[in-house]
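Asks: Sharing a model that was predicted from the sequence below.
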Amino acid sequence: MALPVIGLTTYREHAAWGVWRQHADVLPAQYATAVEETGGVPLLLPPVAQVAAAVAVVDRLDALVVSGGADVDPTRYGAEPHPRTAGWREDRDAWEVALLDAAEAVGLPVLGICRGMQLMAVHAGGSLHQHTPDLVDHDEHSPGGDRYGAIDVSTVPGSRVATLVGERLSVSCHHHQSVQDHPGYVAAAHAADGTVEAIELDGDRFCLAVQWHPETAADVGLLAGLVRAAADRAAGR
């Protein structure tokens, strides 16, 4: 049986490697490694200007990961930018929204990670808390720089997320924004301070998202679950 192909959305940033310093499509290798280690084949999906191409791309995928990255453009949920909201990428927002539209149309398995969860909530008509420390009075979700925060998360009993990762777990996170409203999704996990840390769709389709970074952990239950769903879909084609 062919290995399932998992699309991974990427950053577009100014990067440096060897003698080169130029714009590049990049993604931390942990994402692709985690997909490989759980039985999938990673396929990088950089922002594409012709967003209508998302339909053709999704037709060739067995699952989609909407990766972490910059803030979502607040105009997408009708808000003015908070002073700490910065660096949004209109091209990436448009491309990933088009991918989510195409994925929804065909029931493709989807996993959102960090920014991916926020974009999925906005795509569904929801909104974001633009600077979570304003609400919780601490910086544990994103301690700054290139460091991950370590927080404890409790999953909702009976949720798909709970079946994949258990009742409680300590996670690596790096987000200063969080989900406020998530129409159509149900909350599947929370931090001790009440922050929504996971959302998912009811029903049979694998469509969920988390604020933390499962690709950084030894336990890749979420990615393993996505790859299994992708393999089932591929086998049923």
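Replies: Here it is on my side, so go on.
Asks: okay, CA-based contacts and neighbour counts for the rest of this
Replies: OK.
Asks: Point me to the helix or strand that includes the residue lying closest to residue 103 once chain neighbours are set aside.
Replies: Residue nearest to residue 103 in three dimensions, not counting chain neighbours: residue 58, with 6.2 Å by Cα to Cα, 6 or more residues apart in numbering. Using DSSP states H and E, residue 58 maps to helix 54-59.
Asks: circling back: wait, doesn't the residue nearest to residue 103 sit right on residue 100?
Replies: No: the criterion here is Cα atoms under 8 Å, and residue 58 misses it with residue 100 at 9.1 Å.
Asks: distance of residue 21 from residue 15?
Replies: Relative to residue 15, residue 21 is positioned 6 Å away (criterion: Cα to Cα, to the nearest Å).
Asks: ugh, wrong one, I meant residue 154
Replies: Per Cα to Cα, residue 154 is found 37 Å from residue 15.
Asks: Report the contact partners of the residue nearest to residue 62 when sequence neighbours are not counted.
Replies: If you skip the residues right next to it in sequence, residue 62 has residue 230 as its closest partner in space, 4.8 Å away by Cα to Cα, 6+ apart. Neighbouring residues of residue 230 by Cα atoms under 8 Å, 6 or more residues apart in numbering: 4, 5, 6, 62, 63, 108, 109.
Asks: Please compare the first structure with the one that follows:
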Amino acid sequence: MEAPLIAVTGRRRAAAGLHSGPPALDALEIDAYFTGYGANVVAAGGLPLHVPGDVDPAAVVERTDALVLTGGNDVDPARYGAVPDARTSSLEPGRDAFEIALLAAARERGRPVLAICRGIQLVNVAWGGTLHLHLEEHAHTRRHEVTLTPGSVLAALHGPSATVNSLHHQGVDRVADGLTVTARAPDGLVEGLEADGLVCVQWHPEQLEDVPQPEFRWLVDAARAG
């Protein structure tokens, strides 16, 4: 059986400081994502496809078998009726719009989706939920426990609890209709959301030691089954 083709979103950055070529390249931009995403897809039996933000989302979903929404900067607070404050990190409204369109196309075509960190926040906002603008106690806490909901995909992958990493300063506040909370931190913060064919986690499985992480195995298996 051929390896499922997994679309992986990334981020666009100024090239300055990210290359070893002549200074003239500083004015260019680079599309990138952290290597752990692709490495986990490959180790789980999939074939990762980096998706730049200026392609047709429907065409991407048509030709791929699953989608990974990766981490990154804050979702634009205007999308959920809030106002940025001094702690809001660089916004990417174009990326927001592109990934929301990718998500909608994937859901319409029944493609499985794994949403990570910014991804869980984007999904919740896209479906009508809101976010906490800043969570000082969660910002960059390297390890903590989450409790997983019995009967959920995450519980099937990990058991009743898991030790995860935390690299975020925002999080899910009001959960959107149609999404089920399937993981919580000890203070009650939502760390996992699910719907049919959709798994969202607030942590970064692509940065944990074991490769592939169970979430990526789930995604590739679901892509094969679809």
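Replies: Perfect, thanks for sending it. Keep in mind it's a predicted model, so treat the numbers as computed, not measured.
Asks: counterpart of the residue nearest to residue 103 of the first structure in the second structure?
Replies: In the second structure, the residue matched to residue 58 of the first structure (TM-score structural alignment) is residue 61.
Asks: one step back: what's the mean deviation for the helix holding residue 58 of the first structure versus the second structure?
Replies: Using mean Cα distance after the TM-score superposition for the first structure, helix 54-59 of the first structure ends up 0.8 Å from its aligned counterpart in the second structure, as a mean over the superposed pairs.
Asks: List the buried residues for that helix?
Replies: Using 16 or more other Cα atoms under 10 Å as the burial criterion, the residues of helix 54-59 of the first structure that qualify are 54, 55, 58.
Asks: Find the residue closest to the first one in space, skipping its chain neighbours.
Replies: In space, residue 54 of the first structure comes closest to residue 99 once its chain neighbours are excluded; the distance is 5.1 Å by Cα to Cα, 6+ apart.
Asks: Give the helix, strand or coil label for the alignment partner in the second structure of that neighbour.
Replies: Residue 99 of the first structure maps onto residue 102 of the second structure when the alignment is built from TM-score structural alignment. Classification of residue 102 of the second structure using DSSP: H, G, I helix; E, B strand; the rest coil returns helix.
Asks: From residue 119 of the second structure, how far off is residue 102 of the second structure?
Replies: Taking Cα to Cα as the criterion, residue 102 of the second structure is separated from residue 119 of the second structure by 12 Å.
Asks: More neighbours: these two, which one.
Replies: When residue 102 of the second structure is set against residue 119 and neighbours are counted by other Cα atoms under 10 Å, the residue ahead is residue 119, at 28 against 25.
Asks: who's in contact with the more buried one?
Replies: Applying Cα under 8 Å, 6+ apart, we find residue 119 of the second structure in contact with 69, 70, 71, 200, 201, 202.
Asks: okay, and the strand or helix carrying residue 187 of the first structure goes to which residues in the second structure?
Replies: Under the assignment given by DSSP H and E, the secondary-structure element containing residue 187 of the first structure is strand 186-191. Structural correspondence for strand 186-191 of the first structure: residues 180-185 of the second structure, per TM-score structural alignment.
Asks: Tell me which residues of the matching stretch come out buried.
Replies: Buried positions in stretch 180-185 of the second structure, judged by neighbour count with 16+ other Cα under 10 Å: 180, 181, 182, 183, 184, 185.
Asks: Can you tell me which of these comes closest to residue 137 of the second structure?
Replies: Taking Cα to Cα as the measure, residue 137 of the second structure sits nearest to residue 185 out of these, at 11.5 Å.
Asks: Excluding chain neighbours, what is closest to the corresponding residue of the second structure for residue 43 of the first structure?
Replies: Taking TM-score structural alignment, residue 43 of the first structure has residue 49 as its aligned residue in the second structure. Spatially, and ignoring its direct neighbours in sequence, residue 49 of the second structure is nearest to residue 7 (4.8 Å; Cα to Cα, 6+ apart).
Asks: isn't that neighbour right up against residue 51?
Replies: Yes: the criterion here is Cα under 8 Å, and residue 7 of the second structure meets it with residue 51 at 6.2 Å.
Asks: Give me the more crowded residue out of the two.
Replies: Residue environment comparison for residue 7 of the second structure versus residue 51 gives the larger neighbour count to residue 7, 25 against 21, counting by other Cα under 10 Å.
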